[in-house]
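*Asks:* prediction below, plus the sequence it came from.
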Amino acid sequence: MKKLIALILPVVFATAVFAQERTQRTPEERATMQTEHMTKELSLNADQQKKVQDINLDAAKKMDALRASSKGDRDAMMTGMKQISDEKDVALKAVLDEKQYSSYSAMKQERMNKMKENRKDSKPAEKPTQN
């Protein structure tokens, strides 16, 4: 029993430490990760990759500025995020070919659906009304 506890305890502590160390990535890191993913999924050439990196970086910086300026105003933040996303889509449409943009749109829709599902699953249960 002591051996089992001695084996499990470090794993529990390591998991807790790892969970706490999750920090917000910089706009540059986020843009690079997005670009790498898009390069892999959409088979971007070198010229497209550079342009997509610039578009992703611009959008990431705008998102950070929006988060800092909205100060808890959820409606303003959601409106701003939608606008930034729309601008990014227009810029990407000019860089990607038709097939790539179609694949990008499908990936984006799939990501949105997953986020909706996660949000739906994490909502607390409604409290029963008392009459």
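*Replies:* Nice, I can see it. Owing to the predicted nature of the structure, the values given are computational and were not obtained by experimental measurement. Numbers count the residues shown, from 1 in each chain.

*Asks:* make it CA atoms for all contacts and neighbour counts henceforth
*Replies:* Noted.

*Asks:* what ranges does the protein have for its helices?
*Replies:* Listed in chain order, the helices of the chain (DSSP state H) span 2-20, 27-42, 46-70, 74-95, 98-122.

*Asks:* for comparison:
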Amino acid sequence: MKKKIIIAFFISIVTLGAFAQNPNSDKTPEERASFQTEWMTENLTLFEEQVPKIDSLNLVYAKKMEALKEIQGRFNQLREAKKIAGEKEDELKQILTKDQFKIYQDKKSELREKMKEMSEENR
């Protein structure tokens, strides 16, 4: 279960390989956004007034990522996913405190490493 949670969050946040290898592609953008908000609320210790802003932001970007399925070519999808993730981070900086954003970046790096390890194990 813990691996599934890590994978789901990683896929939602990290761009390049994440979009193309999404094992939760059967989840709706709303479900993915809700999961992200829940994770961020717990792990970033969001303030009450931040939660609706984060929830809304996660939904907007989950829908943008969902739309990438219509783009032809993996390279084009990955390039666009990276752009979208960058835009989301820019907006997150406006909502999160500096400490929260630092934790977010640290967790993202940890998840990236775990995904890399899992990918290597599956080879």
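*Replies:* Right, received. Where do you want to start? Please read all numbers here as calculations on a predicted model, not as lab measurements.

*Asks:* would you list the helices of the first structure in CSV and tack on mean neighbour count?
*Replies:* Below are these laid out as CSV (neighbours: other CA atoms under 10 Å):
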stretch, mean neighbour count
helix 2-20, 10
helix 27-42, 16
helix 46-70, 16
helix 74-95, 14
helix 98-122, 12
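
*Asks:* which helix or strand contains Phe10 of the second structure?
*Replies:* helix 2-13 (DSSP states H and E).

*Asks:* just checking, what packs against whichever helix or strand comes after that helix?
*Replies:* For helix 2-13 of the second structure, the following helix or strand on the C-terminal side (DSSP H and E) is helix 16-20. Other elements packing on helix 16-20 of the second structure under the criterion 3 or more CA pairs under 8 Å, 6 or more residues apart in numbering; DSSP states H and E are helix 2-13, helix 74-95.

*Asks:* need those helices in JSON lines with distance to Lys102 of the second structure, can you?
*Replies:* Shown next, in JSON lines, are those (distance: least, CA to CA, whole Å):
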{"stretch": "helix 2-13", "distance to Lys102 of the second structure": "15"}
{"stretch": "helix 74-95", "distance to Lys102 of the second structure": "10"}
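
*Asks:* Pro52 of the second structure: which of the ones you listed is closest?
*Replies:* Proximity to Pro52 of the second structure, assessed across those by CA to CA, is greatest for helix 74-95 (10.5 Å).

*Asks:* how far out from the middle of the chain is the closest one?
*Replies:* In terms of CA atoms, centre = their mean, to the nearest Å, the centre of helix 74-95 of the second structure is set 10 Å apart from its chain centre.

*Asks:* hmm, who's touching it?
*Replies:* The contact list for helix 74-95 of the second structure, computed with CA atoms under 8 Å, 6 or more residues apart in numbering, reads 13-17, 19-20, 50, 53-54, 57, 61, 64-65, 68-69, 71, 101.

*Asks:* post-alignment, it versus the first structure, mean distance?
*Replies:* The superposed helix 74-95 of the second structure is, by mean CA distance after the TM-score superposition for the first structure, a mean 0.7 Å from where its aligned residues fall in the first structure.

*Asks:* what's the closest of the helices and strands packed on helix 16-20 of the second structure to Glu117 of the second structure?
*Replies:* helix 2-13 (11.9 Å).

*Asks:* if anything else comes up later, I'll come back, but that's it for now.
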